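>>> Can you look at this prediction? I've put the sequence above it.
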Amino acid sequence: MKVFQPAHLGAMALANCFVRSATAEGLASGTGRCSPQLIGLLAELARGGVGLIITGRTAVSPEGREDARQLCLWHEDHLPALLELTQRIRDEGGKMLMQLGHAGFFADAATNGAAAFGPTAGRRQNGSFCREMTRVDIRKTTDAFARAALLAREAGFDGVQIDAARGRLMSAFLAKHANRRRDEYGGTAENRARFLLEVLDAVRRAVGRDYPAAVKIDAGDFPPEGPGTEDLSGIAARLEAFGATAVELTGGTDPSIARIPACPDDTRPESEGCFRREAQAIKKAIALPLILNGGCRALESAERFLEEKICDFVALSRPLICEPDLIHRWQKKDRAPSRCRSDNQCCRTVRAGKGLYCLTRRRENQSE
């Protein structure tokens, strides 16, 4: 099967075409350092056979944290535990990218001691105020991404991924409804992509052209004024021109998930790969490897996406929370779909400060 064949992401050789998509683990220490619990969780994934692991969103600056248990990387003090993590992943035969991000509208003011900011000012869902970023803020944040990428390389990660999805800072700049700026960072699709492209360019200048630097973008936010496939293809093409190694496609912000066509919470086989249409449009615009995220539960679906050239890699998240060894199970000829029920209890445990785990799997283990 194609999904089990070795593949390359840039110069990085991978054992297969399965990717663990970035997932909020909520297992870092209160100071943002990598913990033994997080190392154990990611090592189990590597041992389970997934070709590439992408860490949960790692904050690149103190004001960009989403919660107190988020992994952080802006200082050399963060490196020792991360070096332990990357060595453990190598020992298990895995490959790993660090996802770098800034929470933007979703930043936790209580944790960070500073008001959240975004492309334009406004009230957040919780009623707190989000201020508009200045050009100085944009420049400092760009520099923070570049420094974090350099530190990630020093920590032994095989590459980085820039998070421009799910309504966080980069995603908000790309979205028409969130970005109402009247300067060079707002208005046209080209202007709205400017910040992201400047970040990618800064990362490239920091780590060089050969170090893998992928980008994760939204298929759409799904309000009426969300981006269409034409804008999306244009953004992907510009990312390729600026040196991205790969593009991962996902979609939706937290409030809009229920409006995603063929919502990932739908476990019917026909709902799998809910961003297929957008992926097909992007594939026509770029030669870069495309990673497709969105509700894949069955091995046959993943294979079909590759056979039909919809994508080059298939990303999973919740199925691997439920079954960290899912890829090995499939390789051993047990081809049953993932046991994940898409009940999202794993998301609730993170939000409750308990860290990432599958409640069903834990109950089963406790009953044995």
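The structure has been received and is ready for your questions.
>>> going forward, measure contacts and count neighbours with C-alpha atoms only.
Noted.
>>> Distance of the closest residue in space to Glu66 that isn't next to it in sequence relative to Ala146?
In space, not counting the residues next to it along the chain, Glu66 is nearest to Ala107; the distance is 4.4 Å by CA to CA, 6 or more residues apart in numbering. Counting by CA to CA, to the nearest Å, the gap from Ala107 to Ala146 is 20 Å.
>>> Other residues contacting the strand or helix carrying Gln161?
Here Gln161 sits within strand 159-164, counting by DSSP states H and E. The list of residues contacting strand 159-164 from outside it, by CA atoms under 8 Å, 6 or more residues apart in numbering, reads 54, 57, 96-102, 149, 152-153, 170-171, 196, 200, 211-218.
>>> so of the residues you listed, which ones are in strands?
Using DSSP state E, the members of the contacts of strand 159-164 that fall in strands are 54, 96-101, 213-218.
>>> then this one, side by side with the first:
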Amino acid sequence: MSALFTPVQVGRYTLANRMVMAPMTRSRADDSGVPSDLTVMYYAQRASAGLIISEGVFPTAMGKGYGRTPGIETDEQVAAWKKVTDAVHARGGRIFMQLMHCGRISHPSMLPSGALPVAPSAIKPKGQVWTATGLQDMVTPHTLSVTEIAQVVEDYRLATRRALEAGFDGVELHAASGYLPEQFLSSGSNQRDDNYGGSVANRVRFVLEVLTAMVEEAGSDRVGIKMSPEMNFNDIVDASPQETYSYLVDQLQAFNLAYVHVALFGAKVDYHALLKPKVKAAYLMGGGLDQAKAEEALASGVADGTVFGGAFLANPDLPERFRTGASLNAPDKDTFYSGGEKGYTDYPALA
């Protein structure tokens, strides 16, 4: 039997297989950040994954970075997500919520009272962000004070609590893709001269404080973290990424997390080889995998679980297709963020 179809322990859960559905923004929520009934169907269709990691969910309205993305701050949002988790669990699946605070990758038109986006330092990122009125240039963010940092940490704590209220099996901290945690980690976006900037230990501090809050709410065996070293997305740059991520992963050992999720996109360094030996938790590998690459990674011990994005997006029954050698549907990139059921819940299953 392929290792893909063997059980694996991830935190407190024994997953039925080693195929994990990647967190993927789909932009199907309403303007209040409430997921629709289509979202219920979308995740339920994919419940045969060993684990689903939800699309990025903003922990607080100040963390929203894109139009039509979902939140976990209000009672209405919690109630809508409860329908999702109930549907996934009814089909025997497991689902973690990814908490995604976009930080400076946002725009005042999406934030409460037209506020500036927040960041470790007032450095304007290059590029544009998608808003309700189309693409807008990003702006110079507001530098978080130490007091405000403490409030953001508390926002993650409350979001974790609300995710569990909504029935999620656990939570993942999104510390990749140039969003707020990675903005703190990276020397190009963090030029502070206090305890949250400068040295690697100081730049890692915010992530460790957020994880501490999440673990205090959920228990360490229901918390994971995602990182993507040298992905360089959203104008993120770090002068010494190997040092940064080695130090971060070393610090994670004290947490006994459920998993560490590392997705590589274009990095010249083999961060899996660098980081996997340091990780005691389940190691989830992502980034451009197909079935053969996933099986090789599992067989060689490079990964404990393998993460698939577009393949799960277009193939709700991906494990069955891998098991039977069936052909795969191709993802329609034009409908990734388009709204509605087309390219969302209408991909055909084998049956």
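Done, it's in. Because the structure is a prediction, the values reported are computed rather than measured.
>>> Could you tell me which helix of the first structure is the longest one?
As far as residue count goes, and with DSSP state H defining each element, the longest helix of the first structure is helix 135-154.
>>> residues of that one that come out buried?
Taking 16 or more other CA atoms under 10 Å as the neighbour-count basis, helix 135-154 of the first structure is seen to contain the buried residues 138, 141-153.
>>> one step back: from Thr134 of the first structure, how far off is the residue nearest to Glu66 of the first structure?
With the distance defined as CA to CA, Ala107 of the first structure ends up 17 Å from Thr134 of the first structure.
>>> And these two? Which one has more around it.
Neighbours were tallied for Ala107 of the first structure and for Thr134 using other CA atoms under 10 Å; the higher tally belongs to Ala107 (25 against 13).
>>> shouldn't the more buried one be in contact with Gln70?
No - in this structure, Ala107 of the first structure is not within contact of Gln70 by CA atoms under 8 Å, at 11.0 Å.
>>> Grab the nearest non-local neighbour of Gly93 of the second structure.
Distances taken as CA to CA, 6+ apart place Ala47 nearest to Gly93 of the second structure, at 4.6 Å, with adjacent residues excluded.
>>> I'd like to know how many residues surround the one you found.
Neighbours of Ala47 of the second structure under the rule other CA under 10 Å: 23.
>>> Under a three-state scheme, what state does it occupy?
The local conformation at Ala47 of the second structure, judged by DSSP: H, G, I helix; E, B strand; the rest coil, is coil.
>>> List the contacts of it.
For Ala47 of the second structure, the contacting residues are Val88, His89, Arg91, Gly92, Gly93, Arg94, taking CA under 8 Å, 6+ apart as the criterion.
>>> can you name the two of the residues you listed that are farthest apart?
Set against one another by CA to CA, those have their most distant pair in Arg91 and Arg94, with a gap of 9.2 Å.
>>> What distance do you get for Arg205 of the first structure to Phe145 of the first structure?
Arg205 of the first structure sits 11 Å away from Phe145 of the first structure, going by CA to CA.
>>> Could you do Asn112 of the first structure as well?
When distances are taken as CA to CA, Asn112 of the first structure and Phe145 of the first structure turn out to be 17 Å apart.
>>> do the same with Arg318 of the first structure
Using CA to CA, Arg318 of the first structure is found at 27 Å from Phe145 of the first structure.
>>> Pro261 of the first structure now?
Pro261 of the first structure sits 32 Å away from Phe145 of the first structure, taking CA to CA as the criterion.
>>> Equivalent analysis for Glu66 of the first structure, please.
Taken as CA to CA, the spacing of Glu66 of the first structure relative to Phe145 of the first structure amounts to 16 Å.
>>> and Phe206 of the second structure, what pairs with it in the first structure?
In the first structure, Phe206 of the second structure lines up with Phe195, judged by TM-score structural alignment.
>>> my bad, should have said Glu230 of the second structure
Per TM-score structural alignment, the equivalent position to Glu230 of the second structure in the first structure is Gly220.
>>> Arg91 and Arg94 of the second structure - which one has more neighbours?
Legend: neighbour count by other CA under 10 Å for Arg91 of the second structure and Arg94, higher for Arg94 (24 against 14).
>>> now the helices for the stretch 251-368 of the first structure?
276-285, 299-307, 318-322, 326-331, 345-351, 359-367 (DSSP state H, counting those that start in this stretch).
>>> next one: the stretch 51-200 of the first structure
Assignment of helices within the stretch 51-200 of the first structure using DSSP H, counting those that start in this stretch yields the ranges 79-91, 109-112, 135-154, 169-174, 189-192, 194-207.
>>> Looking at these, spot the one closest to His328 of the first structure.
Closest to His328 of the first structure of these is helix 79-91 (CA to CA; 16.3 Å).
>>> quick one: contacts of the closest one?
If you take CA under 8 Å, 6+ apart as the criterion, helix 79-91 of the first structure is touched by 33-35, 39, 42-43, 46, 73, 95-96, 151, 154-157.
>>> sorry, back to before: export the helices of the stretch 51-200 of the first structure to JSON lines and tack on distance to Lys309 of the first structure?
Compiled in JSON lines, the helices of the stretch 51-200 of the first structure are given as follows (distance: least, CA to CA, whole Å):
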{"stretch": "helix 79-91", "distance to Lys309 of the first structure": "30"}
{"stretch": "helix 109-112", "distance to Lys309 of the first structure": "43"}
{"stretch": "helix 135-154", "distance to Lys309 of the first structure": "31"}
{"stretch": "helix 169-174", "distance to Lys309 of the first structure": "26"}
{"stretch": "helix 189-192", "distance to Lys309 of the first structure": "27"}
{"stretch": "helix 194-207", "distance to Lys309 of the first structure": "26"}
